[in-house]
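Novice: Sequence and predicted structure below; questions after.
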Amino acid sequence: MNGIAKNKGIFLENYSFGRALGVQIRVVGALTMRELQTRYGRDGLGYLWALLEPLVLLVVLYLGFTLLGRTQHAGMDLVPFLAAGIVTFTSIRTTVGRLSSAIESNRGLLIYPHVTPLDTMIARAVLETATFIVVFIIIIGGAWLIDLSSFPSDAFGIVTALSAAMCLAFSWGMVQWGLCVIWPTFDKLTTVLWRILLWTSCVFYTLDDVPLQFRHYLELNPIVNIIELLRSAFFSGYLSPITSYGYVNCWILGFSFLGLFFERTLRGRALMS
């Protein structure tokens, strides 16, 4: 009898967890669709611009590099070389910014018992991740079709690097949200921070281009690590000085712990502000 009761308790516990998970998935899905319609409109034209914006930037830079006589960089085709830097960096920056304002933009929905501040951030992260993947596939696929890019040498490595980029952006976004709650003017400082990071994240160059005395400082930047790992996965002939995800994972875990701590401890303060 004790065994039957124990099994029944385990079953009920798993059933309750499954129901709660199902509700959570439906809530995040509804928030994601609401975010999509609110931000880009029901006709989808706004979302089309979200896809075209990084593409336009890449085309401008590609033309600039081409006019300078640079059709390759360190043996890498120019389009995927630029895409790995530009698309990855802009996607991380955009996701972090979107998450830091997720609760403020969805404050009216938080009166519902099943909607939590974390749900609003997850929904925005899902939308930004989908946009990131679609943009990257369009650029790389289009460049390959018109013979401006070779086929990626390590598809699994590319998926891993892109996943790391979005995990970093999500955890970083939670931390930035918490810092903005504690220090409202912090959001203004992030503009300066991202401008500095744009030029110190190997977006337009590789880590091998940097003199050794400065390279060690850039290696501390997790975005540099992701971009370099992504390029190494795409081009078999490029071996980056950075070959491990361990450092990036440390940043992701650290940001996740701090971000979840902020979300739990500052939730009431954020809703009352």
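Specialist: Received it, and whenever you're ready, just let me know what you need.
Novice: Could you use CA atoms for every contact and neighbour count after this?
Specialist: Will do.
Novice: residues of the host helix or strand of Leu63 that come out buried?
Specialist: Applying DSSP states H and E as the criterion places Leu63 in helix 45-67. For helix 45-67, the neighbour count (16 or more other CA atoms under 10 Å) marks Gly46, Tyr47, Ala50, Leu51, Pro54, Leu55, Leu58, Leu61, Tyr62, Phe65 as buried.
Novice: putting a second one here so we can go through both:
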Amino acid sequence: MSQVLDAPHAAGPAVPDHGDLPALAARHGLTVSGARPTLTGYVRQLWARRHFITAFSTAKLTAQYSQAKLGQLWQVLTPVLNAAVYFFIFGVLMGTSHGVPDFVPFLVTGVFVWTFTQSSLMTGTRAIASNVGLVRALHFPRASLPISYCLQQLQQLLFSMAALAVILLVFGVPVAWSWLLVVPALILQFVFNAGLAMVLARLGAHTPDLAQLMPFVLRTWMYASGVMFSLTQVAQRTDLPGWVFNVLQWNPAAVYIDLMRFALIDSFTASQLPDHVWLIAGGWALLAGLGGFVFFWKAEETYGRG
């Protein structure tokens, strides 16, 4: 019996130590499932899925008003009605139209451009949280989602621009070559919106309460951006300190709104723009776009978990 107990065990396959597993996996070409790619690899993945991004944004836009009897007409009616409400409150009751030439085109342009940023950030905040099932089921670069939502809002703005053009013509604003400046202004604003939406998408994925806070943040930002009134007129009436006026005028929402007003409304002249406005607009787009993209990419492995 003792001989049996003392006999050495039969030799079997060696079990690798856990510390050797990464080296073993690398030797056989295995990689971590869902690992974050390099930044350049991530850009390539996004480009490869560009058709998904555009199809997803178009489908979301189509479904947005699918249950309404007026259907896609609401894409134009919603910003127009918002502008009408703001005109009654600020233009008629509060008299902010005094001293502002072409106030209706001024107001409608501000509302349309601001709505583009506001809607992009609101939908971007919920981009991951509202698509958890999709994120967990399929492997794709998660930045596709906030970018798709911003593209959806850009498409909606382009529909609204048709109504804006009619309003400008009705109120006597002539067609001019400066209208072509709308294209670079919208490109810069889209890059800015997408970058900030990616920041909020990452934060919103782990902090759902952020979506409840955002309406208050955006409302405050709207009032500080001269959407319904002229920042220059307010500064003259209230004797704002110069640095406060500069902060208000250089904030990105005000910059993109003023660029669109300068492009579309002939009475809105370059004297009402901050110095180096295109440089400021490009700087905001670069800072938000590149910074937001890297910030979102850093957490790529965490989305949909927990």
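Specialist: Alright, I've got the coordinates. It should be emphasised that the depicted structure is a prediction, and the values quoted were computed from it without experimental measurement.
Novice: hmm, back to that, what's the mean deviation for the helix holding Leu63 of structure 1 versus structure 2?
Specialist: Mean deviation of helix 45-67 of structure 1 relative to structure 2 after superposition (mean CA distance after the TM-score superposition for structure 1): 2.8 Å.
Novice: Same question for stretch 161-175 of structure 1.
Specialist: Looks like 1.6 Å for stretch 161-175 of structure 1 (mean CA distance after the TM-score superposition for structure 1).
Novice: what stretch of structure 2 does that stretch fall on?
Specialist: On the basis of TM-score structural alignment, stretch 161-175 of structure 1 is assigned to residues 185-199 in structure 2.
Novice: Enumerate every residue touching Leu58 of structure 1.
Specialist: By CA atoms under 8 Å, 6 or more residues apart in numbering, the contact list for Leu58 of structure 1 reads Val79, Leu82, Ala83, Ile86.
Novice: For the last one, what is the corresponding residue in structure 2?
Specialist: In this case it means Ile86 of structure 1. Ile86 of structure 1 maps onto Val111 in structure 2 when the alignment is built from TM-score structural alignment.
Novice: helix or strand for that match, which one?
Specialist: helix 103-125.
Novice: angle of that helix against helix 74-86?
Specialist: For helix 103-125 of structure 2 against helix 74-86, the angle by axes from the mean of the first three to the mean of the last three CA atoms, to 10 degrees is 120 degrees.
Novice: chain center to helix 103-125 of structure 2, what's the gap?
Specialist: Relative to its chain's centre, helix 103-125 of structure 2 lies at 12 Å (CA atoms, centre = their mean, to the nearest Å).
Novice: Any idea how many residues pack against Gly254 of structure 1?
Specialist: 15 (other CA atoms under 10 Å).
Novice: Which residue in structure 2 aligns with it?
Specialist: Alignment note (TM-score structural alignment): Gly254 of structure 1 maps to Leu287 of structure 2.
Novice: show me what contacts its match?
Specialist: Counting by CA under 8 Å, 6+ apart, Leu287 of structure 2 has contacts Phe192.
Novice: Please report how far it lies from Met161 of structure 2.
Specialist: 27 Å (CA to CA, to the nearest Å).
Novice: how far away is the residue positioned nearest the centre of structure 1 from Phe257 of structure 1?
Specialist: Central residue of structure 1 (CA atoms, centre = their mean): Met166, 2.9 Å from the mean position. From Met166 of structure 1 across to Phe257 of structure 1, the span is 16 Å (CA to CA).
Novice: try Ile86 of structure 1
Specialist: From Ile86 of structure 1 to Phe257 of structure 1 the distance is 28 Å (CA to CA).
Novice: which one of those two has more residues nearby?
Specialist: Ile86 (22 against 15).
Novice: Can you name the residues that contact that one?
Specialist: Remark: with contacts taken as CA under 8 Å, 6+ apart, Ile86 of structure 1 is in contact with Pro54, Leu58, Val203, Phe204.
Novice: The third one should be in a strand, yeah?
Specialist: No: for Val203 of structure 1, which was evaluated using DSSP: H, G, I helix; E, B strand; the rest coil, the result is coil, with no strand membership.
Novice: What's it aligned with over in structure 2?
Specialist: Using TM-score structural alignment as the criterion, the counterpart of Val203 of structure 1 in structure 2 is Val227.
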